[in-house]
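Participant: Using only what follows, build the 3D model:
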Amino acid sequence: MPTTDQTALLALQRRALSVLADLAPAAIELGEVFREAGHELALVGGPVRDAFLGRVSADLDFTTSASPDETEALLARWGDAHWDIGREFGTIGARRHGRRNGGEDVVVEVTTYRTDAYDPASRKPEVVFGDSLEGDLSRRDFTVNSMAVRLPELTFVDPFDGLSDLAARRLRTPVAARQSFDDDPLRMMRAARFAAQLGFAVDEDALAAIREMSDRISIVSAERVRDELTKLLLAPVPRPGLEVLVDTGLAEHVLPELPALRLEIDEHHRHKDVYQHSLTVLEQAIALETGPEGPVPGPDLVLRIAALLHDIGKPATRRFEDGGGVSFHHHEVVGAKLVARRLKALRFDKATVQAVSRLTELHLRFHGYGDGGWTDSAVRRYVTDAGPLLERLHRLTRSDCTTRNRRKAERLSGAYDDLEARIAQLREQEELASIRPDLDGQQIMDVLGIGPGRDVGAAYRHLLELRMDRGPLGEDVARQELLTWWEARQAAQG
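Facilitator: Next up is the predicted model:
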């Protein structure tokens, strides 16, 4: 009778055979093209791993004994288009149109066997081409990514027993973990990323190596770290990956504001610490993402970063009050600055930096709503200040409630339901999302008899404030209010 492990392996093999049997005929033909030219070709990495997990990869990654120049020539014969992805790294890409065989387009990347590693003082790996498939597989990050299928014969190659690790849902390095991470420190980030993406546990040897050498991540460029962190955050369940980063000390070097939250008790004494609260907020925000047709299609990177980092201003603003209380006054303002600084250091684009910073700054704005009720003017300002981030702000604010007091949670949820209903009502009445003064710039100049300049801007802002406070005025009332303001302004200026 087969053991549990054997049963799991058999299930994986059956699943993989089903997926590999459907491998694009064009890819099989590509293997024949390389074999006829005297070169080896194998499907490697993620596509092979995913086949065993029952997933079909849209893009196919191959490795070959052919040189980059030889690969380019062969891909030119096989495909309808080819391009140089990174000749110095040995990678050439190509596409074959699906109309050739009535299927979908096939996109491939083919890389020459490699055995590269980082120079101890360099941010870039030294690329060294190898001479065997097994040697190429040995340089890969984890055994589950060190499996291959030789083409065109579809021979499975697994020199490091990655299939057993896949069955055990374990991330283990094909060579000694310390050597692997020393060769490419970014693999430490990938361990966290795959823990999130695949839900696999990181092997104890790998965890120990990351703890020992986490500072080596500093030689990797900020852009490459950012890309791994982004993939982690966009995973279906980011929490396990974030816990790997924090528990191993790796986060101290790439996102130090996150582990700093472990020491901070929040002001309501509801949570073990703000770190755990922030992970819960992230999970709740993910649950509120919408489908493709909704206002916040998931996975949404901006919402997820804001949910994770919205409280990072708390360590800098913590104050112990008389009576044993703790306060974090203005932590949202401080946090917005810290978020912007960290995301800039990680080379995130300007739009993402600004959006996450703004959400961090606004995340507490709602909490005055349930106390005494807001005027229509206050609701208009809330919407206007949030601008295009309003739907994300809705979700961030709702997610920020992690109290176990059910009555309090229901009260907060009800208050936000009421706020959203008022926003919808005002929007219907006033086109709230695009609030403008009742007079535009040209009308202001015509009424006041002035040309372009600062006075027009000041008049515009005055009418916008009136619009916020009183709602639509109509052009006649707005014109009279403008003249009254202008007369007072002229008198004040002497």
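Participant: make it CA atoms for all contacts and neighbour counts henceforth
Facilitator: Fine.
Participant: wait, isn't Asp438 in contact with Arg461?
Facilitator: No: Asp438 is not in contact with Arg461 according to C-alpha atoms under 8 Å; the separation is 11.3 Å.
Participant: So those two - more neighbours on which side?
Facilitator: More neighbours surround Asp438 than the other of Asp438 and Arg461, with 21 against 14 (other C-alpha atoms under 10 Å).
Participant: To compare with the earlier structure, here is another sequence to fold:
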Amino acid sequence: MQSVQQSLEFLSALAAEGPVAALAKAFSAAGRELALVGGPVRDAFLGRPITDLDFTTDARPDEILGLVTPISQAQWDVGRAFGTIAARIDGQTVEITTYRSDSYDGATRKPAVEFGDTLEGDLFRRDFTVNAMALRLPELKLIDPSHGMDDLIAGVLRTPGAPEISFGDDPLRMLRAIRFTAQLGFSVAVDTAVAITEMRDSIGIVSVERVNDELSKLLKTDAPRRGVELLVESGLAELVLPEIPALQLERDEHHHHKDVYQHSLTVLDQAIDLEKSRHPGAAPDLVLRLAALLHDIGKPATKRNEPGGQVSFHHHDVVGSKLARKRLRALRYDNDTIAAVSRLIELHLRFFGYTDGAWTDSAVRRYVRDAGDQLERLHILTRADVTTRNRRKADQLAFAYDDLEERIATLAAEEELAAVRPDLDGEQIMRILGIKPSREVGQAYAYLLEVRLDEGPLSEEEATRRLLEWWAVRQEG
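Facilitator: Now for the predicted structure:
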């Protein structure tokens, strides 16, 4: 965290030019109040990049629109009924919202919107004290009615008022608290944490889409592990992502297995580290992180106690893939995300059959073919799935996967492996066999693809010969 003086100097510089200065001047000239509020103020004191410019004012929406139109390149309603107008000023998007003093009915999280008259009143209704600070413009006065600065310095999340009232008004705030612990590296105040646990069932009135959004934001933080742990500890995970607490499998004195829950969290950590090292500067990969967290969710359903004190989880990859597809569909993830995550889970054990380079070139081609456009994510997930404390075993697996990636790269350079197709296309097959579009064309295509995977590329002449031989055998049968 930066010093208060450094942060105020930064905010002063921010307010001296660009959209902040333009808005401050326009609202002041009209006799209206304006303040930079919430996230940007918080992040300035934390020394974090400011990505959003959010303002609050005593002006009503129509007046806001009238004030921003002359100084902006575009304007639009984010939610006029909620008092919010957005605009594009000097290439930056800003949002300006009228002071509010909402009331909730307890049955939904949609408030009866009531516009307020004071900045302090608007701040007190916000989710957490660290988000309830504002910089009044143009005078650059910090307004902090709920002592958010003290909590910011202490690294603590608490609600401005009683947490029971805050979460009762809007249960989504419980998930936001968990997300902020990961995003900001903060802890949750004891009374706030207790309220989350006691009120967790109220998350049921929150739309699935909003739950999805918070879970996704949590997983896209730099270090989501603590947030996931709080999700489980609070009991919220049992309601929104029950497959994760289910990984805490019971043990007995005779049968032993590693802690699947802790293993999954470690795989998530390691996948993120690999993601950052292999693709520095890239946006967080939600698909990879979902796959890492969920990759072993098939284990509870497939756990078997074997003779000799061993525990097995046969086919947990296939079962886990189906469970992930079902859960992600229930959480309203898009079809592409669902397909990619479930495919990665289904394939995450495939590499462990690769020992001492024993796979044939055909097996390597099939590995690439089956992974398709998820190959790079599969590389990361498979490497991250090695959590053994046996350094020799970990090194052996890492060296083996290095070897596999090298073989994939070599074959790809030789054969354009990423786009493996038969040596003859459908049009050529129909012409050579003298047939029209039909099931037989697809069967012939599949046969030639298997030959391609087994033997590598063939010449057109050789592929034609093989096709005719295959067709002759079929005709005789």
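Participant: how about Asp361 of the second structure, what's its partner in the first structure?
Facilitator: Using TM-score structural alignment, the partner of Asp361 of the second structure in the first structure is Asp376.
Participant: From Leu303 of the first structure, how far off is its match?
Facilitator: According to C-alpha to C-alpha, to the nearest Å, Asp376 of the first structure and Leu303 of the first structure sit 27 Å apart.
Participant: Helix or strand: which one has Lys276 of the second structure?
Facilitator: Here Lys276 of the second structure sits within helix 260-278, counting by DSSP states H and E.
Participant: by contact count, what packs against that helix?
Facilitator: Applying 3 or more C-alpha pairs under 8 Å, 6 or more residues apart in numbering; DSSP states H and E, one finds that helix 260-278 of the second structure contacts helix 225-233, helix 286-294, helix 375-384.
Participant: Quick one: the ones you listed as a markdown table, columns for mean neighbour count and distance to Gly38 of the second structure too.
Facilitator: Formatted as a markdown table, those follow (neighbours: other C-alpha atoms under 10 Å; distance: least, C-alpha to C-alpha, whole Å):
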| stretch | mean neighbour count | distance to Gly38 of the second structure |
| --- | --- | --- |
| helix 225-233 | 21 | 21 |
| helix 286-294 | 24 | 26 |
| helix 375-384 | 21 | 36 |
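Participant: Make a markdown table out of those helices and add distance to Thr464 of the second structure.
Facilitator: As requested, these are arranged in a markdown table below (distance: least, C-alpha to C-alpha, whole Å):
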| stretch | distance to Thr464 of the second structure |
| --- | --- |
| helix 225-233 | 55 |
| helix 286-294 | 41 |
| helix 375-384 | 31 |
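Participant: ok, which stretches of the first structure are strands?
Facilitator: 41-44, 59-64, 81-86, 91-96, 106-112, 117-118, 125-126, 148-151, 155-157, 170-171, 201-202, 319-320, 326-327 (DSSP state E).
Participant: Now distance to Glu420 of the first structure and mean neighbour count too, for these, in TSV please.
Facilitator: Output for the strands of the first structure, formatted as TSV (distance: least, C-alpha to C-alpha, whole Å; neighbours: other C-alpha atoms under 10 Å):
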stretch	distance to Glu420 of the first structure	mean neighbour count
strand 41-44	50	26
strand 59-64	42	22
strand 81-86	48	15
strand 91-96	48	21
strand 106-112	45	23
strand 117-118	53	18
strand 125-126	52	14
strand 148-151	53	22
strand 155-157	56	15
strand 170-171	44	25
strand 201-202	41	21
strand 319-320	33	12
strand 326-327	29	17
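Participant: out of those strands, nearest to His271 of the first structure?
Facilitator: Taking C-alpha to C-alpha, strand 326-327 is the member of the strands of the first structure nearest to His271 of the first structure, at 13.0 Å.
Participant: what range in the second structure matches the closest one?
Facilitator: Under TM-score structural alignment, the counterpart of strand 326-327 of the first structure in the second structure spans residues 311-312.
Participant: what do you get for stretch 126-133 of the first structure?
Facilitator: Mapping stretch 126-133 of the first structure onto the second structure (TM-score structural alignment) gives residues 112-119.
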